[in-house]
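Student: sequence and computational prediction follow.
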Amino acid sequence: MTSGLLGAKQASWWQNLNRAEQVVAALIALMPLTWVVGAKQLPLLLGIGLAVYEIRRHGTLQLKRPGWMVGAVVAFGVYRFLSETLWGEPLSPSGLLSLLNTWVLPGFLLWYFQSRDIRVRPEIVAWSCLVLVGEMLLLWAGIHFVLGEPAYAPPLSLFGLLLGKGEQFFPGGGIGNFLHPYWPNDRVFGLARFGFFFGYPESFAVVMGFIALLFLDRKLPAQPLLLGACLFLLVLSGTRSAWLALPLVLAVRTWFTAGQVGGRALPLALVALVSFIALSVPPVTELVLDTVHQTAQATDKFRPDSSEVRGRIYTRTLERLGDEWLFGHGVPGPTVLPRYKPAALGTHSFVLGTLLYRSGAVGTALFVLYWLALAGWLYRTRAGRPPCALLAMLYISLVLLTKDFEVTEMLVLVLVALLREREAVDG
């Protein structure tokens, strides 16, 4: 009898969700399954699924005229693709898939959400993320305590098998088609670094920072314990930029949520926008990087080679910005370490590397237009949105100083665009 009542309550809870909430809740809670299939291809699968669903149901996608946000993000993705191709990167199916999954299809998803005013209540996402955090803790416990964090050869995802990817994984060679939950030879506090279901540890750190901010906005049971779990997982990522960025974002949150959030939404939006613009100016970027390097000396002992190599990359990248300032260098430059391709100029930073060095003034302008348009839309539709919506933009802006922009960051932003109460009305 008790199990029957419990099942009825669960069914009732699920039925009270709208279709978008059901899809989002299932995708988050079933992230391990998506990872096995091929998490990097999630935008492609979502785009195809939405198109088929809408056409079968309505005969058309029923999309409104796209705004600046959609146009800018798609234009930036196409610009990056053409730039890499013209500067010598071979045209390949993987390059086309990367363009679609990172820029074009997320732009389509944002266009669809805007056109149909799709909303997902923040508490639904929070409860789904609670399940995801539990899954990651269980996976870590099994790998750490049961298996002892052994070295292993990462297997291919199902999508990787379908693409016929037969090569073995090697550092710097891409991870999108492999199941690589942790890095046994890269350790922090004596523990292996983890990326779980999100590829690289740095991308996983972006997800955990967002979840921590979301948990702060919701009244969940045992909230201090949940936040502690988020911080523990963030430590496992070994991402020092995230360790430094999250306290800054939390300080901003405390400042602007001390009074009524709604009345201070504009300053919060301005903080998010100004942070990105200011950090995109080369002299300011160099100053910030120097400050971060000095502040992070206490953590450098965990991965001392990383700070030294990154310092060389950033310094030499700054020196070469003026060579192709208008259209950028297109592709990464020479390596700062002989015979180690990943340590190339124009890498390890989206702001300094991908934007300023590889994309130049034209590409940077396109991305800044997208960033401003996204922040502006979040502000205009701020009624019913949690504070973590704009704070996530600030957090990602800071982390992108020392990592590249990947599918994971875009998916977090797409999720942020959905977070809104059903009954909220734009001001």
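Tutor: Yep, it's here.

Student: from now on I want contacts and neighbour counts done on CA atoms only, so please keep to that.
Tutor: Noted.

Student: and stretch 255-275, how far apart are its ends?
Tutor: The straight-line separation of the ends of stretch 255-275 (Cα to Cα, to the nearest Å) is 16 Å.

Student: for the stretch 101-250 of the chain, what spans make up the strands?
Tutor: 182-188, 191-194 (DSSP state E, counting those that start in this stretch).

Student: nearest to residue 399, out of those strands?
Tutor: Of all the strands of the stretch 101-250 of the chain, it is strand 191-194 that lies closest to residue 399, at 17.1 Å by Cα to Cα.

Student: quick one: list the elements packing against the closest one.
Tutor: Contacts defined by 3 or more Cα pairs under 8 Å, 6 or more residues apart in numbering; DSSP states H and E place strand 191-194 against strand 182-188, helix 201-217, helix 223-237.

Student: alright, now check it against this:
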Amino acid sequence: MPSHRIPLPKGNTPLHVTRHLQAVTSTSCNRIPLPRPIQPLHVYRHLLRAATYFPLVCRPYLEQRIKFAFRRERERAAAAEKKLSHIPNRRAALGAEQFHRTKALEEGRRKVTSLNAALAGDATRFQRILFHCFGTLGKRRRELFAAFAKKAPEPPSNAQQLEKRITDLERERQKKEKLRKIPPTRRVYDRDDPAPWVNQKLSPIEDNWDLAKLRDLFASQHAHRKRASFASAWPRGDVGQFNPKLNVPKTDIWGRPPAARRVTKKVRQWWKTTAEKLVPPVDESEWQLLRSLAQGDAPRELWKFPLRRPIAAPTYQEDHARSEFHWAAYATVPIRELERPRSRKFARLTGAEDDGPYSQTQNKIRENTPYSNRKLRRMFNEVWQTSSYAAEADSQRKGKPRVTFTWGTALKRLPPATGLQHSIFEGVDSKGNAIGQQS
């Protein structure tokens, strides 16, 4: 055996390799392939087609999210085209715009692959789609959190508070007018003032968020996750301990207390990091729907998977396509590259089928439905355990009603016994003794 490899005089170009791979996988695929080159309209139709095969409880969110994303990108592209005619460096702007469009198109193509993999039996991807649909992850979670954390304006309770508020606003306005007349080099900055300049760009977090409700949600989620049956599979990270001033240093490098602006920035940063781990509550009706889905009491039309429509293909070409052997691909491309789309790891992502005698993917895809009824109930139960609904409690904090949260729990009921199991205990009482025989 030679100790070194002899280099080939001319290697295969990436274009030839891509064509060979497409030729090999096109004859053994159970999905409609995206035409080349990929166009936005093709990706849009494939996404909507894949969304129609999901259960009824998932379809409204998926269709709305797909339409919103494509319309937003179309509006952005139209606005960018208008600006290109007025930009002096047009070549660089065209390159940046082409990058944005290619990135959006590639993201849509990945979503098509992810949705099809979930429909083919990829439980991890389907579980993540359920988390997105019910507000545990993604855009809907951010919308629910923004509505939940928004601080309602507090009207003054009497005329004295109203007069005091007006006086404070007038004093602040006069202070800013005075600072505008003083040059920055002659100003005296006070460390107790969080904003010694005219325009404050960083406001305290309590001015925008209702921290009392967030504190209740933090404590409730932290306690619920400890007793959840699948804490390791929780979609968000652990919230940890409640300490907004965790990253605030006691003193600065000169040994003095930290400036108020630095404290404000550190507290805001802690709240934003913690907010990414909080799961906002949903409406009680939606929570009850999740409960019925987890317990198996919901109508079948809500959670069943529609049957996939067969791919249209002419019958006279079926035998010819199966008997065709792409020998050029196996002669020029390594076998590991050709067999990778059909491997056990990538079969659900690519949709490729391996009909060989040593196939590991023939029995991995279920017929008619990708998941069993029991598997679906377990998935819905995990989503139910991560969701909650809020209600006002009887107790109050500083004149405001406290908020309580009700979370989903793990199902611990035993399934009903079958007829064969009942026959085993015929003639035996609850203690295991034969009926009519004294213990």
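Tutor: Right, received. Where do you want to start? Keep in mind it's a predicted model, so treat the numbers as computed, not measured.

Student: quick TM-score on the pair, please.
Tutor: Taking TM-score structural alignment, normalised by the length of structure 1 as the basis, the two superposed chains have a TM-score of 0.22; 155 aligned residues with a Cα RMSD of 6.9 Å.

Student: re the thing from before, tell me which of the helices and strands packed on strand 191-194 of structure 1 lies nearest to residue 31 of structure 1.
Tutor: helix 201-217 (12.2 Å).

Student: show the subsequent helix or strand relative to the top strand by length along structure 2.
Tutor: Looking across structure 2 with DSSP state E, the single longest strand is strand 388-397. Downstream of strand 388-397 of structure 2, the first helix or strand assigned by DSSP states H and E is strand 400-407.

Student: between that next one and strand 388-397, how many degrees?
Tutor: When axes from the mean of the first three to the mean of the last three Cα atoms, to 10 degrees is applied, the directions of strand 400-407 of structure 2 and strand 388-397 differ by 150 degrees.

Student: out of the helices and strands packed on strand 191-194 of structure 1, which comes closest to residue 409 of structure 1?
Tutor: Using Cα to Cα, those put helix 201-217 closest to residue 409 of structure 1, at 6.9 Å.

Student: follow-up on the earlier one: so of the strands of the stretch 101-250 of structure 1, which one's packed in deepest?
Tutor: strand 191-194 (a mean of 23; mean count of other Cα atoms under 10 Å).

Student: residue 378 of structure 1 - how many residues pack around it?
Tutor: 21 (other Cα atoms under 10 Å).

Student: please, which helix or strand holds it?
Tutor: Going by DSSP H and E, residue 378 of structure 1 is in helix 360-380.

Student: next, the buried residues of that helix.
Tutor: Neighbour counts over helix 360-380 of structure 1 (16 or more other Cα atoms under 10 Å) mark 360-376, 378-379 as buried.

Student: ditto for stretch 273-292 of structure 1
Tutor: Buried, per 16+ other Cα under 10 Å, within stretch 273-292 of structure 1: 273, 275-276, 279-280, 285-286, 289.

Student: which is the next helix or strand following the helix holding residue 378 of structure 1?
Tutor: On the C-terminal side of helix 360-380 of structure 1, the closest following helix or strand by DSSP H and E is helix 388-399.

Student: what's in contact with that following helix?
Tutor: Contact with helix 388-399 of structure 1 is made by 206, 209-210, 213-214, 217, 241-242, 245-246, 249, 253, 268-269, 271-273, 275-276, 375, 378, 409, 413, 416-417, 419, as judged by Cα atoms under 8 Å, 6 or more residues apart in numbering.
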